[in-house]
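Generate a structure from the sequence data that follows.
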Amino acid sequence: MRVLITGGGGFIGQKLARAIAAEGVVAGQAVSGLTLVDIAAPEAPEAGFPVTTLACDIADPGAVNAVFEEKFDAIFHLAAVVSGAAERDFDLGMRVNLFGTLTLMEAARAQGNCPLFVYASSCAAHGGEAPETVRDDTPANPQTSYGAQKVACEYLVTDYSRRGFLDGRSLRLPSVTIRPGKPNAAASSFMSSIFREPLQGEAANCPVGEDFVIWHSAPRTVVRNILHAAALPAEAWGTNRALNLNGRSDTVGEMIAAMTRVAGPEAAARITWTREPEIEGILEGWRAKVDSARGRALGFETDESFEDSVRWFIEDDMARA
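Here you go, the predicted structure:
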């Protein structure tokens, strides 16, 4: 099986690549080659099969077609302009998140082999008049350009699957925390920085109150769930190829208390509390309580506690952050 990861230089793309390299199997089939693409050529993991890394702008049809000179059996599409950036620059978000995804899907369709296509969507699909607790049958109602672009692509993934062009599955990811690295332009970036930086001796600001609720999942769990999505047979998905991925709903205060139980009180003391109206305005359009009954029925994992997320960050990512 030949595998492609877009956004292969991002932290989830890198973790997914390392997991595939370690396991050597995707959807029950041995991996014969892995290609990672991003706007700059990603780092390649050590693997028992060939790994190719390429710089590619997914919104450039010529660049995408060059990548698809090789035929892929499984595609993990993680590349995107993040929420805050897509809200500030509508044209950039449309170019990458909508038209870039369509360009990628068309290239996959042209292969003629109906490849697996796992698409990273977002909890930003829900908002507006949605109920406080989102269910699997709650209509998507995005309140940001980023969310609208993600939902549009979900519908395309389902239709391309119906037509037999792809074997797609779209995962509405919770906020993935604790992310390694540095803060980015995502509205949800603070959901990692208020833990990541304090755990490493640095200050970080929380732009919302302690009672703000976050729907979240740990990077380890998200990677395992992405691979599980690829392993499920097409018939398990039925006519709707999108689902709300499993996550936890906790307040900022509860998550900080969990960090304190694991790492002591010093980290929490490094958090400042200056409200940021722009961030709050975006986040108010999201929903933070989700009943992922379909995901549970399909065997996706759910984190047991945020304490595990803190421990896993310390084990996996302190040296890289």
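
use CA for all of it now, contacts and neighbours both
Noted.

tell me which element the residue nearest to residue 43 when sequence neighbours are not counted falls in.
Among residues not flanking residue 43 along the chain, residue 9 sits closest, at 6.6 Å (Cα to Cα, 6 or more residues apart in numbering). For residue 9, there is no helix or strand it lies in under DSSP states H and E.

number of nearby residues for residue 9?
Residues near residue 9, counting by other Cα atoms under 10 Å, number 25.

So it is in contact with residue 53, correct?
No. The criterion here is Cα atoms under 8 Å, and residue 9 misses it with residue 53 at 9.2 Å.

if I look at residue 54, how far off is residue 43?
Note on residue 54: its distance to residue 43, by Cα to Cα, to the nearest Å, is 10 Å.

quick one more, to check against the first:
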Amino acid sequence: MKIIVTGGAGFLGTRLIKALLARAGQVEGLPAFESIVSVDLAPCAVDDPRVSSVTGNVSDPAFIRAAVTPDTVAVYHMAAVVSGQAEADFDLGMSVNLDGTRALLEACRALGTTPRFVFASSLAVFGGPMPEVVPEDLALLPQSSYGAQKAIGELLVGDYSRKGFIDGRVCRLPTIVVRPGKPNAAASSFASGIIREPLNGQASNCPVPPATRMWLSSPATVTDNLVHAIAVPGERLGGRRTLNLPGLCVTVAEMLASLERVGGPEARARVTEVPEQRIIDIVCSWPGDFDVSRPLALGFTRDGDFDAVVRQYKDEFIG
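Below you'll find the predicted structure:
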């Protein structure tokens, strides 16, 4: 039996695969598996005999059908063209984020075995006027192509679950901070950059107003919650398959204050504040706080505070 992880060569996919391997047989409800298959444009870097890679485009139905074989017990759909890139290249975003999701769901449907299916969605499905604290049932009103593509994917996962083709769970991920490595094309990339670069002695710019609220989670907590998502029994979710994963509501000003407390005044001084309207238009349309009482009751967790998030990155990647 195997678990498939699309986007398995990426930062979060790699962490997820390592966590699944470490917790096999130890987490109640986690499907039993002997192997994990990473599906991505590049091979997964995890060095473990239980991990294999197949490389190709998730929007290619034939490629996906070949990867999703009858021994598939669960699928994590993490692969996506991120927000800024999907906005700049509409056709690419539609191909990967919409056509790829549909191809993967159809491959699962063809199995006839109802595999568990975790779809990584986004806060970008929301937009327009919103309450201070967003309830789980707020109507979707995406303000970007990426958000629209994720919203459509959520509806598909819900309907394929209703029909019994999959046992789906939609996880709307908070913005993940702090990501190591280089900036990516996501509109939210700066949220890691204003912490990561200064702690590494480099300059960074904050393109949004200091009062901008963000819904954030550390990589470790998001990974824990994704493992938990596949283990939660479907009957506990019922017909409500969408979950806003717990996060922290933090303003950009508070993020920079945490940077100064953990990294010192010299780190804070490396951050400039030059507005970038393209980023403001996308990020400031996202909600900053959520009612996550249901996910917490289902056993999902959140970080304690943002200082701890910054320290987690510093301890793991800087030392």
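
quick one: TM-score?
Once superposed, chain against chain, the TM-score is 0.95 (TM-score structural alignment, normalised by the length of structure 2); 317 aligned residues with a Cα RMSD of 1.5 Å.

quick one on the thing from earlier: quick check: neighbours shared by residue 9 and residue 53 of structure 1?
36-37, 41-43 (Cα atoms under 8 Å, 6 or more residues apart in numbering).

Just those residues: which are in strands?
Judged by DSSP state E, these include 36-37 as members of strands.

Around the closest residue to residue 305 of structure 2 other than its chain neighbours, count how many other residues there are.
Leaving out its chain neighbours, the residue that sits closest to residue 305 of structure 2 by Cα to Cα, 6+ apart is residue 248, at 7.2 Å. Here the count is done by other Cα under 10 Å, and residue 248 of structure 2 has 21 residues near it.

for residue 248 of structure 2, what are its contacts?
By Cα under 8 Å, 6+ apart, the residues touching residue 248 of structure 2 are 214-217, 289, 302-303, 305-306.

Out of those, flag the one nearest to residue 107 of structure 2.
Distance ranking of those against residue 107 of structure 2, using Cα to Cα, places residue 217 first at 31.4 Å.

would you list every one of the helices in structure 1?
Counting by DSSP state H, one finds helices in structure 1 at the ranges 11-23, 61-67, 83-88, 90-93, 101-111, 145-162, 190-199, 219-231, 252-263, 277-283, 293-297, 306-316.

In structure 2, point out the residues matching the last one.
In other words, helix 306-316 of structure 1. Residues 306-316 of structure 2 are matched to helix 306-316 of structure 1 when aligned by TM-score structural alignment.

Could you give me the buried positions within that stretch?
The neighbour-count check on stretch 306-316 of structure 2 (16 or more other Cα atoms under 10 Å) flags 306-307, 309-314 as buried.

From residue 304 of structure 1, how far off is the nearest residue to residue 288 of structure 1 once chain neighbours are set aside?
With Cα to Cα, 6+ apart as the criterion, residue 288 of structure 1 has its nearest non-adjacent residue at 4.7 Å, and that residue is residue 215. As for residue 215 of structure 1, its distance to residue 304 of structure 1 is 13 Å (criterion: Cα to Cα).

do residue 196 of structure 1 as well
20 Å.

These two: who's more crowded?
Legend: neighbour count by other Cα under 10 Å for residue 196 of structure 1 and residue 304, higher for residue 196 (28 against 11).

what's the counterpart of the more buried one in structure 2?
Matched by TM-score structural alignment, residue 196 of structure 1 corresponds to residue 196 in structure 2.

List the contacts of the residue nearest to residue 288 of structure 1.
Contacts of residue 215 of structure 1 by Cα under 8 Å, 6+ apart are 174-175, 247-250, 287-290.

try 7 Å this time
Residues near residue 215 of structure 1 by Cα atoms under 7 Å, 6 or more residues apart in numbering: 174-175, 247-250, 288-289.

what's the closest of those residues to residue 138 of structure 1?
Looking across the contacts of residue 215 of structure 1 and measuring by Cα to Cα, the closest to residue 138 of structure 1 is residue 289, at 12.1 Å.
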